[in-house]
Every structure is written in C-alpha cells, then in structure tokens.
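Participant: need the 3D shape of this:
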Amino acid sequence: MKRTLVFALVGAFATPVLAHEPGGIHSDRSAKVEAAFDLVRTRVSRDGEMLVFEQLVDGAAGSRMPSPKGSFAGAEVYSYVWPSSLDSGAVGFEQASGILALALTSHPDFDDTPQLDENGDGKKDNDGGLWHSHWMVLTKDATCGPSGLKVRDIPEGAKPKLPTTWPGAPIYIDSPGYDLSVKKNAAQIRVPLKAVGFPESFNYDGVTAALQVNADLHNPLLCVSSVWDVASGDLSLPATWKATD
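Facilitator: As a prediction, this is how the structure comes out:
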C-alpha cells in the first residue's frame, strides 16, 4: 500500500539523481527548481538518542515562505518533507493509515501548534509563519490535482487514534514541537528515537512541496498542490537508516 501511494507522485515531478549512498541521497541541481527548494542531499543520521532529519538545498533553506492570503481557506503551506516507511502507529496515529512523513512547514495564515509560542510574544496562535515540525499521514485522493495526495482527513464523528500533541485539525497531523534548524543551506529536524519507538531501520526520501487548504474547507482539507523536487527522482524511498549505522 505504501509503495502504491508513493508512486502517485512519480512522473512530471521526477528529477535526476546522482547517487544513492549510505549517507543519504545525493541529487542533481536543477535550473527548473527554485534554489531554496532544490534538493542536493537528503539524509537521516543519529546523534546520541536523537534522529537528525536533514535536507541540503542549492540555496538558502527556509528563505522562501508563502505570501499571506488573509484566511485559512485557500491558505498555502511550504514544506520540506521526509516521507518514510515508518508505520503511522509509531508516532501515535492509527496503524497502517498511509505514508508517514515528517515535515518542516511554514504557513502565515494559520497556527497549528497550539502548545507552542515559537516567537516568544506570549501568544500561541500567531506564529504559523515560522518554520515548525509536523508528522503527517499522506493518502491518495484523485481530487488533489497532479500529486493525487492529501493529508488524510478525519471524517466527522470519527474518533481515530491520534498523538497526544494532535493540534485539533480534522486531519492526520501532529505538532510535536521538535527542535529544528533552518539556516544556510540546511533544513533540519531533531527527533528523539523514543518518539518513533526505537526502530531497527526504516527507509526514507526527501521532497520539497507546497500544500493548500481547500477553499471550501471540506474533504479533502489539505492537498499536496505542488511538488518542486524529489530527492530520489522517483519517490522510491531508497535511503535506509539503520540502528547499527
């Protein structure tokens, strides 16, 4: 199921790849991709009891953010994403719910980290434009345009298993508040190993993309609207992190 969903992104968005190496995925630069989202290396490494998810780009990571639209409906989300073979149950969602992906996102029109005050102004509802971390579960939806993918919706009345830091939106998304860094050419998120159940291994890939909130605010609520770059070129999750590395 996971590989079927992954290949929904193959085709027009594929980019050439230099090599798949134990240290991650090295990708060709592309004149067709904005430098801030043009992936050149994607990797996951271990630092003590932390997993370090990192993307290196050809330009300044995080330098491009969405322009505010003034409303939640139709709002854009810019993202650096690590799709993985980890089961969605590893971080607190229902098991086998779709593709579990870690994401670094910016969206100035809404705030979905209600437990955090990222800008330190004493308010927890006004800093969605700052880069922050999410887990999200991706599933297929033909109405989402060329990508064919969305963040999985939660039907009205349904009560699926969700992480304790679920922000309350009716989609499979989590706001874990992980430490992160967006500077120079690197976008990075540090994830505690215990937060993903101390896996022995998992596969991963890298994507830069935009998502958009449905203007009608109904299923699908949040579609993958544009895919700018794919580290592997075909979203085959070729890189492997192993606990023994």
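Participant: only C-alpha atoms from now on, for both contacts and neighbour counts.
Facilitator: Fine.
Participant: can you name the residues that contact the residue nearest the centre of the chain?
Facilitator: Taking CA atoms, centre = their mean, the centroid of the chain lies closest to Ala103, which sits 2.5 Å from it. By CA atoms under 8 Å, 6 or more residues apart in numbering, the residues touching Ala103 are Ser79, Tyr80, Val81, Trp82, Ser133, His134, Trp135, Met136.
Participant: same thing with Ser84?
Facilitator: Ile99, Leu100, Ala101, Leu102, Phe202, Asn203, Tyr204, Asp205, Leu237.
Participant: hmm, back to that, may I ask which helix or strand encompasses the residue nearest to the centre of the chain?
Facilitator: Ala103 is part of strand 99-106 when elements are defined by DSSP states H and E.
Participant: which other residues reach the next helix or strand after that strand?
Facilitator: Downstream of strand 99-106, the first helix or strand assigned by DSSP H and E is strand 132-140. Residues from elsewhere that reach strand 132-140 (CA under 8 Å, 6+ apart): 5, 8, 88, 97-106, 148-152, 172-178, 180, 189.
Participant: kindly recompute the last result at 6 Å.
Facilitator: 98-105, 148-152, 172-175 (CA atoms under 6 Å, 6 or more residues apart in numbering).
Participant: returning to that earlier point: mind putting the contacts of Ser84 into JSON lines with distance to Val224 and neighbour count?
Facilitator: Output for the contacts of Ser84, formatted as JSON lines (distance: CA to CA, whole Å; neighbours: other CA atoms under 10 Å):
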{"residue": "Ile99", "distance to Val224": "13", "neighbour count": "25"}
{"residue": "Leu100", "distance to Val224": "14", "neighbour count": "28"}
{"residue": "Ala101", "distance to Val224": "13", "neighbour count": "24"}
{"residue": "Leu102", "distance to Val224": "14", "neighbour count": "24"}
{"residue": "Phe202", "distance to Val224": "23", "neighbour count": "15"}
{"residue": "Asn203", "distance to Val224": "21", "neighbour count": "17"}
{"residue": "Tyr204", "distance to Val224": "18", "neighbour count": "28"}
{"residue": "Asp205", "distance to Val224": "16", "neighbour count": "27"}
{"residue": "Leu237", "distance to Val224": "18", "neighbour count": "21"}
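Participant: closest to Lys161 among those?
Facilitator: Lys161 has its nearest neighbour among those in Leu100, at 14.4 Å by CA to CA.
Participant: doesn't Ser88 make contact with the closest one?
Facilitator: Yes - between Leu100 and Ser88 a contact is recorded at 5.2 Å, counting by CA atoms under 6 Å.
Participant: looking at the contacts of Ser84, which is nearest Asp125?
Facilitator: Leu102 (21.8 Å).
Participant: one more sequence to fold, the one below, so I can look at both together:
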Amino acid sequence: MFAKLLTGAVAAGTLSLWVGAAHAHPIEAKPVEAVTASFDIIETVVVTKKDTAVFTTRVRGTAGSDKPAATGKFEGSEVYAYVWPTSLNSGEIGFERDQGIVALAVTFHPDFDDAAYGGRNRDVWHPHWVVLNEDQACKGGLKVTDIPDGQKPKVPPTWPKVPLLIDSPDYPTTFKGDAVEVSIPLSLLGGISGASFDGVTAGLKVNGNLHSPLLCVDNVFKVASGNLSLPGKVVTSK
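Facilitator: Below you'll find the predicted structure:
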C-alpha cells in the first residue's frame, strides 16, 4: 500500500505532486485500536518557531515505549521509526537534487550503529534524514536509497559512511509522554517554510543477504492522513 501511494512521487523525484493551495494544519487522526498504541498516531505537526523547525508526533500510547528486539547481528535486524515524509528536495538536506522522497525519521535499532563520525547510537532513539525510493523487493515497497558500489555521490558532512542516502545529524530529540519531538535549526534546513508533510510509523528491516536493497520498509503501522496525501503544511508558530 505504502509504495502505491508514493509511486507518482518517486517518479517526480519529490512529493510535490501533493502540494496544493489549501491544507489542514496540523494533521489529526482517529485512534485505531488495531495499531500498537505507541505507534497509533493521533496528531502530527511541523512548525517553525523563531530560528527552529519543530517536528512533533503524538500517539495514543507512550511514544518510544516499544522497541525492536535485539538479534545479535546486523543482517536481518529491525528498525522502528517515527517518520515525517515531506515535500523537501534531497538537495536541501545535503544530497544531490531529485534523488527521491525526503523524510525525517526518529529510529531505534539495537543491533547496529549508524551515527556520524563513528559514534554509538544503537541504544537510543535518534534522528535521521532518509531518501526513499520504490523497490518491489521490499515487503513495504520502499527502501532507503542504496548507493551503488563505486559511486561517490554528494553527501552531507554527517553522513554515517554507509552505502545509503541517509544522514545522521545530532538534532535535539525528545520523548515525553505521548509525544516525540525533533528540533532543527532553520539555518540547516532551507525550504522548510511552507513545505508539506505527513506522519508515518513504520518498521524497517536490514536485508538478510546484505545486498541491495539494504534497508527496506517492512511494515507500515499507521499513516496519519490515511492516504499519504501530505495534507500538513509547515507554518510559523507565534
């Protein structure tokens, strides 16, 4: 389902196909008992406050309380994520332009580290920028975009030196009760004002054979809008 909703956006290189003139802000969603409470999105919002962009998602339960079980190995391991797909261009987060769908993701994965500069982050929730593209080899139809062997694309300074279009910036990230929040200096995020967004909770999985696609969207827990129409609009908060 997730891939079908995004196919047009992948072809265009961004999610701008869904950007329109009148969008609600924030996105509110009805609780769904069938979804695990910690991933059952009830509201997601992105606002700019003075010199900061603040990404917030609220859930029916306690945000961050559920984590994937450790497997003891990298291949086949799982990642849980709170995700904000956006209409940003990949060039605005330090990669080449028009590489795919730009999303901010707060993730937990107990079996490996992907922090910038070789740091450790396997035991904490932490933020990433990811660029997604369609791949039918993935159960969820999408992958974090692979970097083919031998290619040296433009990457941001905090790229964790893995063969994926993923960035590991050290943005302040907090979990408090039902909410997860990420704060990003506007000086590091051009194009966010007026951008469109949605909210997603999902599970990802590392390919057991360590081949492309290396990191797949494996299971979508919930989409805030219900149809990934990016109805959210980034506005300035007074």
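Participant: where does the TM-score land?
Facilitator: Comparison of the two superposed chains (TM-score structural alignment, normalised by the length of the second structure) gives a TM-score of 0.89, and 223 aligned residues with a CA RMSD of 2.0 Å.
Participant: among the contacts of Ala103 of the first structure, which recur in the second structure?
Facilitator: Mapping the contacts of Ala103 of the first structure onto the second structure (both residues aligned by TM-score structural alignment, their matches' CA atoms under 8 Å) leaves Ser79, Tyr80, Val81, Trp82, Ser133, His134, Trp135, Met136 still in contact.
Participant: just to revisit the earlier point, let me have the contacts of Ser84 of the first structure in a markdown table, adding distance to Ser67 of the first structure as columns.
Facilitator: Shown next, in a markdown table, are the contacts of Ser84 of the first structure (distance: CA to CA, whole Å):
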| residue | distance to Ser67 of the first structure |
| --- | --- |
| Ile99 | 28 |
| Leu100 | 27 |
| Ala101 | 24 |
| Leu102 | 23 |
| Phe202 | 35 |
| Asn203 | 33 |
| Tyr204 | 30 |
| Asp205 | 27 |
| Leu237 | 31 |
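Participant: residue ranges of the helices in the first structure, please?
Facilitator: With DSSP state H as the criterion, the first structure has helices at 2-6.
Participant: how much does the strand holding Ala103 of the first structure stray from the second structure?
Facilitator: In the superposition against the second structure, strand 99-106 of the first structure averages 0.3 Å from its aligned positions (mean CA distance after the TM-score superposition for the first structure).
Participant: residues in the second structure aligned with that strand?
Facilitator: Under TM-score structural alignment, strand 99-106 of the first structure corresponds to residues 101-108 of the second structure.
Participant: now that stretch, how far from the centre of its chain.
Facilitator: 2 Å (CA atoms, centre = their mean, to the nearest Å).
Participant: contacts for stretch 19-39 of the first structure, please.
Facilitator: Applying CA under 6 Å, 6+ apart, the set of residues contacting stretch 19-39 of the first structure from outside is 16-18, 40-43, 56-61, 208, 231, 239.
Participant: report the aligned residue range of the second structure for stretch 171-185 of the first structure.
Facilitator: Counting by TM-score structural alignment, stretch 171-185 of the first structure sits on residues 164-178 of the second structure.
Participant: buried sites along the matching stretch?
Facilitator: Under the neighbour-count criterion of 16 or more other CA atoms under 10 Å, stretch 164-178 of the second structure has Leu164, Leu165, Ile166, Asp167, Ser168, Pro169, Thr173, Thr174, Phe175, Asp178 buried.
Participant: please apply the same query to stretch 137-149 of the second structure.
Facilitator: Here stretch 137-149 of the second structure shows Cys138, Lys139, Gly140, Gly141, Leu142, Lys143, Val144, Thr145, Asp146, Ile147 as buried, counting by 16+ other CA under 10 Å.
Participant: picking that back up, turn the kept ones among the contacts of Ala103 of the first structure into a markdown table, including distance to Thr165 of the first structure.
Facilitator: As requested, those are exported to a markdown table (distance: CA to CA, whole Å):
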| residue | distance to Thr165 of the first structure |
| --- | --- |
| Ser79 | 20 |
| Tyr80 | 20 |
| Val81 | 19 |
| Trp82 | 19 |
| Ser133 | 12 |
| His134 | 10 |
| Trp135 | 10 |
| Met136 | 12 |
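Participant: which one of the residues you listed is nearest Val213 of the first structure?
Facilitator: The closest of these, once distances to Val213 of the first structure are taken by CA to CA, is Ser79, at 13.6 Å.
Participant: what do we get in the second structure for the closest one?
Facilitator: Under TM-score structural alignment, Ser79 of the first structure pairs with Ala81 in the second structure.
Participant: any idea how far its match lies from Asp66 of the second structure?
Facilitator: Note on Ala81 of the second structure: its distance to Asp66 of the second structure, by CA to CA, to the nearest Å, is 10 Å.
Participant: Trp159 of the second structure now?
Facilitator: Trp159 of the second structure sits 27 Å away from Asp66 of the second structure, going by CA to CA.
Participant: and what of Pro153 of the second structure?
Facilitator: Where Asp66 of the second structure is concerned, Pro153 of the second structure sits at a distance of 35 Å (CA to CA).
Participant: looking at these two, which one has more neighbours?
Facilitator: Higher neighbour count among Pro153 of the second structure and Asp66: Asp66, with 14 against 11, using other CA atoms under 10 Å.
Participant: can you find the partner of that one in the first structure?
Facilitator: In the first structure, Asp66 of the second structure lands on Arg64 (TM-score structural alignment).
Participant: got the contact list for its match?
Facilitator: Arg64 of the first structure neighbours (CA under 6 Å, 6+ apart): none.
Participant: cool, and Gly232 of the second structure?
Facilitator: Contacts of Gly232 of the second structure by CA under 6 Å, 6+ apart are Ala24, His25, Pro26, Ile27, Ser196, Phe197, Asp198.
Participant: and in the first structure, which of these remain?
Facilitator: Retained in the first structure (both residues aligned by TM-score structural alignment, their matches' CA atoms under 6 Å) from the contacts of Gly232 of the second structure: Pro26, Ser196, Phe197.
Participant: is it true that Lys184 of the first structure touches Ala60?
Facilitator: Yes - using CA under 6 Å, Lys184 of the first structure is in contact with Ala60, at 5.2 Å.
Participant: re the thing from before, a markdown table for the contacts of Gly232 of the second structure, including distance to Leu210 of the second structure?
Facilitator: Formatted as a markdown table, the contacts of Gly232 of the second structure follow (distance: CA to CA, whole Å):
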| residue | distance to Leu210 of the second structure |
| --- | --- |
| Ala24 | 41 |
| His25 | 40 |
| Pro26 | 38 |
| Ile27 | 36 |
| Ser196 | 34 |
| Phe197 | 31 |
| Asp198 | 30 |
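Participant: nice, that's everything, thank you.
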